[in-house]
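S.K.: for reference, the sequence and a predicted model appear below.
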Amino acid sequence: MLRKTIRTDVLDVAYEEHGPADGAPVILLHGFPYDVRAYDEVAPALAADGSRVLVPYLRGYGPTRFLSPETPRSGEQAALAYDLLQLMDALGIRRAALAGYDWGGRAACIVSALWPERVRCLVSCTGYNLQNIAASVDPAPAAAEHRLWYQYYFNTERGRAGLAKNRRDVCRLLWSLWSPEWKFDDATFEATAASFDNPDFVDVVIQSYRHRYGYVNGDPALEPLEARLAEQPTITVPTINLHGAADGVGPASDRDGQSEKFTGGYERRMLPRIGHNVPQEAPAETVAALRDLMKGIPQ
């Protein structure tokens, strides 16, 4: 594994690279509040197959840095997708297999929906991950609303202060609530928690959770992309949805109502006892999903 950095137009993106430089590209994307360590058992297995595996730190995490203090510290969905596309362009990657969950899954879903020619196949944990901001004002049943306490917390100045002061405490609690059957230890958490010390972490996180409800404006440069996402485009690339049956954020229902959002081949795989952090909790299943997709799709 090599730690590298590549410059895009707004970021120095830090990423880890596994496998041969001429292998078929696979990009693995982490979520909030996690980092590249989620793929420590996934990336080497895919690299052993001959793939070139890239695991970037998202904006606001780990060693990834903004180039200019003037760039909005936005965590909106368009920013995450833009960063992924820019990363692929900077590395000269024409087409890649994508896998992601949470924020990273959102970036992967958006690129798959809007630039399908760049995506070989997609593994998306929990499935269709594009935000419908226009509909975000509609309240959900109480059983769903209470799981989003952290989002409402972050929409207050007390929440911003709390995340800044107690970021490890907040994030560790979220790990426990979202993956109730995952018995991670202190060392596992601390290996990731260092990424939350990024100087832009708090600003990016707070903006993300405020923007998704329409309470703050996004980056003006990304408004055209957000307009396209408001149309809730379908995903036309072959996709496997890995859904943890014990996901404490979005519990899996017996009925999958997302199939109409995928028109290029779609399969949902339920993972018993697995929570929100699918790649780290279920690395073998994550590797298997990518292998199953890639074996039937030319590079």
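M.R.: Now that the structure is in, tell me what you want to look at.
S.K.: every contact and neighbour count from this point should use C-alpha atoms.
M.R.: Fine.
S.K.: next, the buried residues of stretch 80-89.
M.R.: Judged by neighbour count (16 or more other CA atoms under 10 Å), stretch 80-89 contains these buried residues: 80-88.
S.K.: what helix or strand is Leu87 on?
M.R.: Element membership of Leu87 [criterion: DSSP states H and E] is helix 77-90.
S.K.: wait, Val216 sits on Arg210?
M.R.: Yes - contact criterion CA atoms under 8 Å: Val216 and Arg210 qualify, at 5.8 Å.
S.K.: all helices for the chain, in order.
M.R.: Applying DSSP state H to the chain gives helices spanning 43-48, 77-90, 102-114, 142-145, 149-154, 157-165, 167-178, 186-193, 201-211, 223-229, 278-281, 283-294.
S.K.: which residue packs closest to Ile110, ignoring adjacent ones?
M.R.: Nearest residue to Ile110, sequence neighbours excluded (CA to CA, 6 or more residues apart in numbering): Ala81, at 6.0 Å.
S.K.: dump the residue contacts of the one you found.
M.R.: The contact partners of Ala81, taken as CA atoms under 8 Å, 6 or more residues apart in numbering, are 106-108, 110-111.
S.K.: nearest to Thr234 among those residues?
M.R.: Nearest to Thr234 among the contacts of Ala81 is Ile110, at 9.4 Å by CA to CA.
S.K.: how near is the closest one to Ala142?
M.R.: Distance of Ile110 to Ala142, computed by CA to CA, to the nearest Å: 29 Å.
S.K.: more neighbours: which of the two?
M.R.: Legend: neighbour count by other CA atoms under 10 Å for Ile110 and Ala142, higher for Ile110 (30 against 8).
S.K.: this is the comparison structure:
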Amino acid sequence: MNTTLNFSKKVQAILSLVIFIGMGLLSLKAQTYTNGNKDLENAAVRAAFQNTKKIRAGLLDVGYAEVGPENGKPVILLHGWPYDIHSFEQSSVILAEKGYRVLVPYLRGYGTTTFVSPDIKRNGQQSAVALDIIAFMDALKIDKAIIGGFDWGARTADIMAALWPERCSGLVAVSGYLIGSPKANEKPLPPNAELLWWYQYYFSTERGYKGYKANTTAFNKLIWKTASPKWTFDDTTYERSAQAFNNPDHVDIVIHNYRWRLGLAKGEKQYDALEARLAKSPSITVPTVTLEGDANGAAFPAPESYASRFTGKYAHHTLTGGIGHNLPQEAPKAFAEAIIEVDSMSSSQ
């Protein structure tokens, strides 16, 4: 009897210790974003980016990473081609620590984002991508957010701020104003500028379609190198992002996007009215910070050429030190600071 009683007490003591430790871990997790515990914070963000959530939003089941407190001010960060959500991983650590709720969705054709039906056209035109993010906000019941991005993501953020300013409390756009149209793209550029768009013309051919499909990973790694010539990323960093290109719709979305820009592929009629508005290069009235790197190897407009498009509170920063096209990943602290800066602009209105 005494032996049984002692054994029972030992079991109870062990269970109490396990519960105590478990409650302590839960408490630490809850304090991750409020007490500035960097180890826990980094681990939480890594886990969020490796194990994305998913939500039905319009035409898509959107895969996305979410970090930071649920009651924090929403920040939506949008990647470009050929990149993925990991461009924002380190910026998200900084923003989460500051109390922001950071959401980083895969665009259509990337990562864990998939179409809800095989019958939906694999359309890469700019207004369709922007509507995806509006639907994403609706699905999460987010009325308004700070929107930030680069490359395709900056264009998408620009469009959202131009067409739906009531949904954007602030904008951070790398390379500034990127809204365009097939009509505007009919105008030839100087030879040096055309050279930077070599892949756009390659994608216009059937050879380019087949070549990109057969060599997606190698092709995109070349773009990383040429667009950010001074960024010494390692193979692990690239391969982590390259997994996003295994999406079954990736090649079709990319090819359609670039062909549509040159007027070589049709869009869809339901987007015609939006594209007509965008073709007029609408002004952006929401508070905005634009960024550029001093070693951007991709084509980009000069900051002075687009400053007048931003008619609200506005600031521009050109980052030095060899920062290339993938600015959020190459300079995560500066990108996070731009988000915080634009937030202060909107708060002071």
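M.R.: Noted; the coordinates are in hand. For clarity, every value in this text was computed on a predicted model and none was experimentally measured.
S.K.: please state their TM-score.
M.R.: Once superposed, the chains reach a TM-score of 0.97 (TM-score structural alignment, normalised by the length of structure 1), with 298 aligned residues with a CA RMSD of 1.3 Å.
S.K.: circling back to that earlier point, which residue lines up with the residue nearest to Ile110 of structure 1 in structure 2?
M.R.: Under the alignment (TM-score structural alignment), Ala81 of structure 1 pairs with Ala130 of structure 2.
S.K.: quick revisit: dump the helices of structure 1 into a markdown table; add distance to Pro238 of structure 1 as well.
M.R.: Shown next, in a markdown table, are the helices of structure 1 (distance: least, CA to CA, whole Å):
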| stretch | distance to Pro238 of structure 1 |
| --- | --- |
| helix 43-48 | 18 |
| helix 77-90 | 18 |
| helix 102-114 | 9 |
| helix 142-145 | 29 |
| helix 149-154 | 31 |
| helix 157-165 | 37 |
| helix 167-178 | 27 |
| helix 186-193 | 31 |
| helix 201-211 | 28 |
| helix 223-229 | 20 |
| helix 278-281 | 19 |
| helix 283-294 | 7 |
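S.K.: which of the ones you listed sits most buried?
M.R.: Of these, the one with the most neighbours on average (mean count of other CA atoms under 10 Å) is helix 102-114, at a mean of 26.
S.K.: other SSEs contacting it?
M.R.: Judged by 3 or more CA pairs under 8 Å, 6 or more residues apart in numbering; DSSP states H and E, helix 102-114 of structure 1 is in contact with strand 25-29, helix 77-90, strand 96-100, strand 119-125.
S.K.: who touches the aligned residue in structure 1 for Ala273 of structure 2 in this structure?
M.R.: Matched to structure 1 by TM-score structural alignment, Ala273 of structure 2 sits across from Pro224. By CA under 8 Å, 6+ apart, no residues touch Pro224 of structure 1.
S.K.: possible to save the helices and strands packed on helix 102-114 of structure 1 as CSV with distance to Leu163 of structure 1?
M.R.: As requested, these are exported to CSV (distance: least, CA to CA, whole Å):
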stretch, distance to Leu163 of structure 1
strand 25-29, 23
helix 77-90, 20
strand 96-100, 24
strand 119-125, 25
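S.K.: quick one: closest of the ones you listed to Pro180 of structure 1.
M.R.: Comparing those against Pro180 of structure 1 with CA to CA, the closest turns out to be strand 119-125 (16.9 Å).
S.K.: in structure 2, what range does that closest one match?
M.R.: Taking TM-score structural alignment, strand 119-125 of structure 1 hits residues 168-174 over in structure 2.
S.K.: give me the contact list for the matching stretch.
M.R.: Contact with stretch 168-174 of structure 2 is made by 144-151, 154-155, 157-158, 160-161, 286-292, 327, 338-339, 342-343, 346, as judged by CA under 8 Å, 6+ apart.
S.K.: what about the counterpart of Thr205 of structure 2 in structure 1, neighbour count?
M.R.: Aligned counterpart of Thr205 of structure 2 in structure 1: Thr156 (TM-score structural alignment). Using other CA under 10 Å, Thr156 of structure 1 is surrounded by 13 other residues.
S.K.: residue contacts, Asn296 of structure 2?
M.R.: 227-229, 323-325.
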